[in-house]
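> Generate coordinates for the sequence data below:
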Amino acid sequence: MPRQNCCVRGGPSRAAWALTVLYGALVAVLLVGLPAPAALAGPSSSWEFAKVGLSGALYPSLMLNIAKMKLEMQHNDDELGDPNGLFGVSVVAPRAGAKAVVELVSTSPLVNPGRAEVVLARKGKKYMVYPFLTYADAILLNHQPIPTTMTARLWLDGVAQGERTARVVIASVNDCVHSFDDDDDYYDTDWLYAAYVNENHPAVQQILREALATGEVSSFSGYQADARGVRKQVKAVWQALRRRGIRYSSINRPSAKPEGVGVQHVRLLAEALATRQANCVEGSCLLASVFYKIGLDTSLVSLPEHMLVAVNLDPKGRQPLYLETTMLDDGSFEEAAESGGEQVAQALEQARKAAARKKAGKSTDDDDEEAVNFISIREMRQAGVLPIPDPGAGRAPWSPAK
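The predicted model follows:
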């Protein structure tokens, strides 16, 4: 720098040259006392809003129940904050022990602001930080997709690092996520169907009154009756729903279906009864709601691409009864029980063969689809998976059968 200053056309005086040299030396001394540019405090570009729900979608029924099931998807030492989080930022630690604060806000009032305060232990290591999010109660009343903008803000050692935004779709509460991929892991969330079983819905009491009117039983006493008596109670409920004219409907298209997410639209009880339509999931949830209400041990049986309802005819579970609920409109109770039993037996045999092939190292890609899941309503309630509130429950559109 001094050499450049003295090369002025015409040449400076000796005094001016000496002053310039002295100034340059002083600047050099001051610069030595300053930290290197990389260590200066200020915004960092080494972070991203890297995890945005399930491929840009937020599913209310899943988000409100995932913590109760304690999946703890974020379990590595480089994943910090909410262990069940699905929204997070990636950040490179500027130093060992750096303190990071991540805040997350949404333009929708359905999503409350979230926050996480963590320590980034190793310098240069990339971490994922997931804020703890909560949701407004009204999110359970949402039945259509709502676009929103999520904004993530980051502070490192108290210095603001800017913000990142992402577009997100808040899906309908009717969208039931039964499986999804998260990074390299696959999660089976069939248990979420239990949230669509609603034993406390006022329509259940109406159905029980109609079941008594069939004459099959004079009361619902649960397991105070023997297996034969329990079977009659189950049949009475079946007959009552048959009289309502419940028809099979294959509608199951969700409001949001990104890649890597298995999701299905499930009608709540009031809608299924009001429209007199139900697919295999909705029919199973409807029957399970009534069976569980009268104290029977009830399960949803998730088969490959299908669902049945199971009820134990004795309290020890030695006499399970399986019902094919899509036969409500064109089959007798006995035919539905026979079909259900045959399907479960066949599915269990296929699952057994698939497990044997896997053990022998001869499994195929299709073998992973052969699983049979029994979703116990009692166990799910104990785990904290509760019925989704039904906005149609108070309006009684589910009028009695004529």
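> contacts, neighbours, all on C-alpha from now
OK.
> quick one: terminal-to-terminal distance for stretch 295-315?
10 Å (Cα to Cα, to the nearest Å).
> For that stretch, list every residue counted as buried.
Across stretch 295-315, burial judged by 16 or more other Cα atoms under 10 Å covers 296-303, 307-315.
> which secondary structure element contains the residue nearest the centre of the chain?
Nearest residue to the geometric centre of the chain (Cα atoms, centre = their mean): Leu62, 2.5 Å. Applying DSSP states H and E as the criterion places Leu62 in helix 60-63.
> Please apply the same query to Ala337.
Assessed by DSSP H and E, Ala337 sits inside helix 333-359.
> Quick one: end-to-end length of stretch 178-191, please.
End-to-end distance for stretch 178-191, by Cα to Cα: 7 Å.
> what does it rub up against?
54, 177, 192-193, 260-264, 302, 373, 375, 380 (Cα atoms under 8 Å, 6 or more residues apart in numbering).
> One more, so I can put them side by side:
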Amino acid sequence: MVPLATRNFLRSVNTAVRIHRNMALAAMFSLACACVSAAQAMSVEVALTPAGDVFPALELSQSRSAASGADAAGSGLLRIRFGDLQSAVQVRLTISTPGLRAPSVIDAWVESGTILRPRLEWDSLALRDLRSIRPQVMRVSVVAKGMRPIEQKLRIRVHPLDEALYFVRDGDARIDLGWAFAAWVDPYDPVVDELIELAGLDGTSPVSPPENFSDRIGIARALWVALEKHGLRYADEGAGISQGPEIYSQRVRLLSSTWDDRVANCLDGSVLIASALERLGIGSFLVLVPGHAFVGFYTDSDKREAEFLETTFLGHQAPVGNQAQAETSQRIRRRAVAGFEAARKAGRTRYRSAAPRLDGKHRPDYALIDISMARAYGIMPLAVGRQDGNAYAPAVPDVEPLRKFPVKLSP
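Okay, here's the model as predicted:
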């Protein structure tokens, strides 16, 4: 899948250029806002992709930068284009709407054809309880010396943080945003601390992942058993929210919701397990197939061999009601270990079936999203529920050449 148009990604993968070209086909809101003076006239066009819909999770997943002003570019889904200028002018662009930490302000010199891509600093704590699409107004203002201010009010629809936009079709344009699924993988979410502690593992010391296969399998098994102890169950529910023809989005519960509700669809369970494995230094990835997802993790330090877990087995054969309350820790463990092995077997089978289509030619239906590669592309954790929203800034490696997937199954 094609990552979002982040600064790091633009330098390394030239398919991002196609994303920005596709933005030119986005629906335009309130065209030709003009201000006129004796010397200059200026028009401002505001483009939003998808038209009228805003997904704060996309912006929150973009890596933070020390850059400011015009250099602090956002995802590119919101674009401000200036026109009808005879010469360059200095402007102040301000964008405000409920849910932002502060209005987005850019001071820049612009000329006809200049496009600004403002970054919207959403407040994840303010949006974490949003459960449905919220209609609201976005205000766009442009001020230039000697010109009458331009002010524009756009009617937008803000989507909750548990909705992942992964594909947009706009006319002939195709915008693949699937790498953003990695944003829901957050190794330093408080939930991961609880899971690792329940598993009896050490997540406080510097990460030094085990080198051998059996130890890595043991860590994954311990996490699975802990999830069973916590009472997490797979929920056979449709995760798709919008399936076209223009917007394709899917529900991905925030880690806190999955943990508190003790229920997970296939993708919820996959991002939770991947978060814990990443915290413990074991590289992981998400595998997307039509209508389904499962999780994989590397079993060797060279990232050439992997195992897979079919998270639909979470809570498999678990008793309910009074029987569940009477279940002993020993019985839970026996059941969980058996479920883990069944999940491995099913995961391997599912991967063998999907592997021929994980070649990059069958997107967005089939994709393998390597979490470390997503980080290199600039996709960061959402950091929802942590006051220090920017505290987790993982070391971003140089983008390695895209390795040929699929990886090999472990022996």
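> where does the TM-score land?
Once superposed, chain against chain, the TM-score is 0.67 (TM-score structural alignment, normalised by the length of the first structure); 321 aligned residues with a Cα RMSD of 3.8 Å.
> which one in the second structure is aligned with the residue nearest to the centre of the first structure?
Aligned by TM-score structural alignment, Leu62 of the first structure pairs with Leu58 of the second structure.
> quick one: that match and Arg331 of the second structure, what's the gap?
42 Å.
> Please, which helix or strand holds the nearest residue to Lys257 of the first structure once chain neighbours are set aside?
Excluding the flanking residues, the one nearest Lys257 of the first structure by Cα to Cα, 6 or more residues apart in numbering is Val263, at 6.7 Å. For Val263 of the first structure, the host element (DSSP H and E) is strand 261-265.
> what's in contact with that strand?
Applying Cα under 8 Å, 6+ apart, the contact partners of strand 261-265 of the first structure are 54, 174-181, 251-255, 257.
> tell me the contacts of the residue lying closest to the residue nearest to the centre of the first structure once chain neighbours are set aside?
Nearest non-adjacent residue to Leu62 of the first structure, counting by Cα to Cα, 6+ apart: Val177, 6.6 Å away. Residues near Val177 of the first structure by Cα under 8 Å, 6+ apart: Tyr59, Leu62, Thr189, Asp190, Leu192, Val261, Gly262, Val263, Gln264.
> Could you check how far Leu100 of the second structure is from Arg139 of the second structure?
12 Å.
> what does the strand holding Val263 of the first structure correspond to over in the second structure?
The aligned range for strand 261-265 of the first structure is 247-251, by TM-score structural alignment.
> Okay, strands next: where are they in the stretch 101-250 of the second structure?
104-110, 115-116, 134-144, 150-158, 163-170, 173-176, 233-234, 240-243, 247-251 (DSSP state E, counting those that start in this stretch).
> and those strands as a markdown table, adding distance to Ala274 of the second structure?
Listed next are those as a markdown table, based on distance: least, Cα to Cα, whole Å:
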| stretch | distance to Ala274 of the second structure |
| --- | --- |
| strand 104-110 | 33 |
| strand 115-116 | 35 |
| strand 134-144 | 30 |
| strand 150-158 | 28 |
| strand 163-170 | 17 |
| strand 173-176 | 22 |
| strand 233-234 | 16 |
| strand 240-243 | 21 |
| strand 247-251 | 17 |
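> and of those, who's closest to Gln90 of the second structure?
strand 104-110 (4.2 Å; Cα to Cα).
> and that closest one, which residues are buried?
Neighbour counts over strand 104-110 of the second structure (16+ other Cα under 10 Å) mark Ser104, Val105, Ile106, Asp107, Ala108, Val110 as buried.
> go on, stretch 150-166 of the second structure?
Buried residues in stretch 150-166 of the second structure (16+ other Cα under 10 Å): 150-154, 156-166.
> In the first structure, which residues correspond to that stretch?
Aligned by TM-score structural alignment, stretch 150-166 of the second structure falls on residues 162-178 of the first structure.
> Next: stretch 293-300 of the second structure.
Against the first structure, the aligned range for stretch 293-300 of the second structure is residues 307-314 (TM-score structural alignment).
> chain center to the matching stretch, what's the gap?
26 Å (Cα atoms, centre = their mean, to the nearest Å).
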